[in-house]
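A.B. asks: Fold the following, please.
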Amino acid sequence: MRHRLYARLHGLVILIFQVSADLGVLRVTNYVTPPLSSDYCLVYNSKWTHLPQTSNNATSYVLKNIIYTELCKNSDVPAGGIKDEAVAVMRGNCTFVEKGRIAQAAGAGAMLIASEDGLVPPSGNQTDYDNITIPVVMIKSRDILDVEKTLGKNVRVQLFSPPVSVFDYSILIIFLIAMFTVSVGGYWSGVPDEDTGGRSLSDSGNSEKKQSDKNVSFTVFTVLIFVAVCCVMLVLLYFFYKYLVYVVIAIFCLASALALYNCLSALVTKITVGRCRFTFRTKVIEVRLLFLATFCIALAVIWAVFRNEERWVWILQNILGIAFCINFIKTLKMPNFKLCVLLLILLLIYDVFFVFITPFFTKNGQSIMIEVAAGPSSDEKTGGDILEVPADTPAPQEKLPVVIRVPRLMNSAQTQCTVMFSLLGFGDMIVPGLLIAYCRRFDVRIDSRIYFISCTLAYAVGMVIAFTVLILTKMGQPALLYLVPFTIITSTVIAWRRGEIKMFWKGSSYEVLESSRKPLLQDDEPPGVISE
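C.D. replies: Predicted coordinates for the structure are as follows:
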């Protein structure tokens, strides 16, 4: 059970982040051999500098590269002058305002301040900057060196800042992934019951008992222990993140590889070809399943090795994560609606507490949930402006791999500066998915589809509401705050309207109680005679 418990340790929060409006694009073009050009990231202070939104409206300047100097005094201005040029200088021991004054006095059209550390918006006294009319922006020194290497010295530059869109289509991808996961996991959970004619686990024969051995069912006690362990582990991760993160990564690799194998083997065994077998120590091994196991392990190992490659490794993490959630939902079965309600409400309280209440107790005012979900010192945990663009060679930031991550489909300024992700915690799929799975199995028992379909649609509506609130508030949201009420209320209303609320509430235990009754009278015996 250990590998299953950590799925709720964090990630019960949707995080979709806006990128600061102070990010822009530096477009560099070789004016001798056009249209050879490249785009680079720049950071500026919108209170000081106004940049056009498109390159069509941006002024073109000849680039004067003098990053060997800091331009902190008038004598630093090159002999040839910098009139009407964009001058690139090194960040140094004088203020941004002092650099801007010297460049403007020399007739420069724009100032590019190169930094070897990180990029922060130029700052200083607003009154001092009022007299500076030229754009002053920050760029990476690495980018200026790359310009000279790839485009040469005869280049012109344009500075502009594309607008940040309110809606990002990565939200739609997250939504589709969540719906696919809970639908497949919930439907698959009911397949064994469907194969046994809808009988409950308690009433089934030996074949059903073998199937139940592969599944795990909750009780009231295990629900309480489960939630308590989640709380303790989340707090431990908050205080000992840099140590425990590697434990979670190792568990994720093992659990996700096993889950992916379970999911794919169900498909592979349907294929009628390639059933070659061999015997190893009295065990019969099927070759195609051996290759499948190797593939699943290799996928998990590749993710572990390249887990900090932001540009593409999220694809592997999502594949492994989806398999993990589907396998969790179809394996761990809730015996009745009563335990579903208990589990979902307790985890809802857990979710809201660690997102909204814990900021009042932490030193930095950040919620424990978001701090753990995005990783300490991560830009992804902020719902507002980015205050700093990473340095040229930032150290990789280890993050808990228990979220679905989809890169924001961003404009060019955001793409050049940093990779931002929309995140959805595994728990936001697993926890409601357990209720959806119970509805599916209950449908099988009563020969219906209404509970599974209605609960899945309620989950979709809850996700849409959560995304809407997130976009409007620009704050990370505890998704269970919306998913739990919609799924529980919808399932309750359906059961009440159909007159099945008692059976739905007690689940298989209700069926056992009804089926265990034995008549006291035989059909052929008169009243008052008790058969022996």
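A.B. asks: C-alpha only now, for contacts and for neighbours.
C.D. replies: Noted.
A.B. asks: how deep is the residue nearest to residue 229 when sequence neighbours are not counted tucked in, by neighbour count?
C.D. replies: Nearest residue to residue 229 in three dimensions, chain neighbours excluded: residue 5, at 7.8 Å (Cα to Cα, 6 or more residues apart in numbering). As a burial measure, residue 5 scores 13 neighbours (other Cα atoms under 10 Å).
A.B. asks: What of residue 100?
C.D. replies: The number of residues packed around residue 100, counting by other Cα under 10 Å, is 26.
A.B. asks: okay but it is in contact with residue 136, surely?
C.D. replies: Yes: assessed by Cα atoms under 8 Å, residue 100 is found in contact with residue 136 at 6.7 Å.
A.B. asks: what is in contact with the two at once?
C.D. replies: Residues touching both residue 100 and residue 136 comprise residue 111, with contact defined as Cα atoms under 8 Å, 6 or more residues apart in numbering.
A.B. asks: Next, the structure of the following sequence, for comparison with the previous one:
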Amino acid sequence: MKIWEPVFPNFFKKDEYVKTFKLPNFIYKEPIVFNTNKGEIVCLILSFAIGLRWIFYKDFITHNVLAVSFCFQAISLVILSNFLIGFLLLSGLFVYDIFWVFGNDVMVTVAKSFEAPVKLLFPVSSDPVHYSMLGLGDIIIPGILMSLCLRFDYYLFKNNIHKGNLKKMFNDISIHESFKKYYFYTIIIFYELGLVVTYCMLFYFEHPQPALLYLVPACILAILACSICKREFKLMIKYQEITDKSNTVDDASKNKKKDKEEIPKIQETPVSNAKKRITNK
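C.D. replies: Now for the predicted structure:
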């Protein structure tokens, strides 16, 4: 739902449908407010239909739809504060993935026997029964670093507008705002090349390959190469998505002032009015 909300804002209007009901006091004293909109209802119906189809049929298309949804959700929830943490995370999983694929066949065995949508399935044309697999970890982990690159591109764009005086970091980026995405496009291209190399090695050796063996060097090399070519290596290393204490205090005081100013507005929303009517009854 979070994916479609910025794309179709008219379908996700706040307080579009508000329904209030009250339970017996011994169960719950406060009035319960059901607040939704067209977009949430459509997403709920589609999610329910896709889930039912996967339970009864378990076809690879529905399986992949659920798996990709998990990827989007995971990438949107996990935020890296800087590139060094991202490099350390990928490097650790790089060693982990190699050991459990080459050193032991546990990961391959579990991936083949586990039916939950925690991997992408690609049918093999010559064998309709067997599938090629790509674990979600091979998508989510590099994807988290890709999202950091996109935020860094946005930071550079805003920093250029403010002539280098920008201190604020941005976790939310408007999809309708146009800016140059050098780091984001570079890491995507290198990631795709890493996937191509992975499948080439898979067909050549005829043995399961740890995708992170090729994806981790590709992603790290992409960021380093782009930062060196743009002469922004030091800026990239120093980039931090946590503001300093002074900025935090200033932001906190501003937020308190905003909250005080917005109290009358909040009391006039449909949800609050519905609660008042129930309470008065």
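A.B. asks: related to what we said a few turns ago, is the residue nearest to residue 229 of structure 1 in a helix, a strand, or coil?
C.D. replies: Taken by DSSP: H, G, I helix; E, B strand; the rest coil, the conformation at residue 5 of structure 1 corresponds to helix.
A.B. asks: From what I see, it and residue 228 are in contact.
C.D. replies: No: applying Cα under 8 Å, one finds residue 5 of structure 1 not in contact with residue 228, separated by 10.7 Å.
A.B. asks: Show me what residue 234 of structure 2 aligns to in structure 1.
C.D. replies: Taking TM-score structural alignment as the criterion, the aligned counterpart of residue 234 of structure 2 in structure 1 is residue 502.
A.B. asks: what's the average distance of whichever strand or helix holds that match to structure 2?
C.D. replies: Counting by DSSP states H and E, the element that carries residue 502 of structure 1 is helix 501-506. Compared with structure 2 after fitting, helix 501-506 of structure 1 has a mean deviation of 2.3 Å; criterion: mean Cα distance after the TM-score superposition for structure 1.
A.B. asks: Summarise which helices and strands that helix is packed against.
C.D. replies: helix 337-352, helix 480-497 (3 or more Cα pairs under 8 Å, 6 or more residues apart in numbering; DSSP states H and E).
A.B. asks: what residue of structure 2 takes the place of residue 407 of structure 1?
C.D. replies: For residue 407 of structure 1, the aligned residue in structure 2 is residue 123 (criterion: TM-score structural alignment).
A.B. asks: So the residue lying closest to its match once chain neighbours are set aside versus residue 56 of structure 2, what's the distance?
C.D. replies: If the residues on either side of it in the chain are set aside, residue 123 of structure 2 comes closest to residue 131, at 4.5 Å by Cα to Cα, 6+ apart. Residue 131 of structure 2 sits 19 Å away from residue 56 of structure 2, going by Cα to Cα, to the nearest Å.
A.B. asks: higher neighbour count, these two?
C.D. replies: residue 131 (15 against 8).
A.B. asks: The more buried one: which element?
C.D. replies: With DSSP H and E as the criterion, the answer for residue 131 of structure 2 is strand 127-135.
A.B. asks: contacts for that strand?
C.D. replies: Here strand 127-135 of structure 2 makes contact (Cα under 8 Å, 6+ apart) with 111, 118-124, 211.
A.B. asks: Could you rerun that using 7 Å?
C.D. replies: Contacts made with strand 127-135 of structure 2 from outside it, assessed by Cα atoms under 7 Å, 6 or more residues apart in numbering, are listed as 118-124.
A.B. asks: Tell me how far the match of residue 407 of structure 1 lies from residue 141 of structure 2.
C.D. replies: When Cα to Cα is applied, the distance between residue 123 of structure 2 and residue 141 of structure 2 equals 24 Å.
A.B. asks: Same check on residue 63 of structure 2?
C.D. replies: Using Cα to Cα, one obtains 20 Å as the distance from residue 63 of structure 2 to residue 141 of structure 2.
A.B. asks: what's the answer for residue 117 of structure 2, then?
C.D. replies: Shown here: residue 117 of structure 2 relative to residue 141 of structure 2, a distance of 17 Å by Cα to Cα.
A.B. asks: Okay, strands next: where are they in the stretch 51-200 of structure 2?
C.D. replies: In the stretch 51-200 of structure 2, the segments counted as strands under DSSP state E, counting those that start in this stretch are 119-124, 127-135.
A.B. asks: Can I get the helices and strands packed on helix 501-506 of structure 1 in TSV including distance to residue 291 of structure 1 and mean neighbour count?
C.D. replies: Supplementary listing: these in TSV, determined by distance: least, Cα to Cα, whole Å; neighbours: other Cα atoms under 10 Å:
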stretch	distance to residue 291 of structure 1	mean neighbour count
helix 337-352	38	20
helix 480-497	39	19
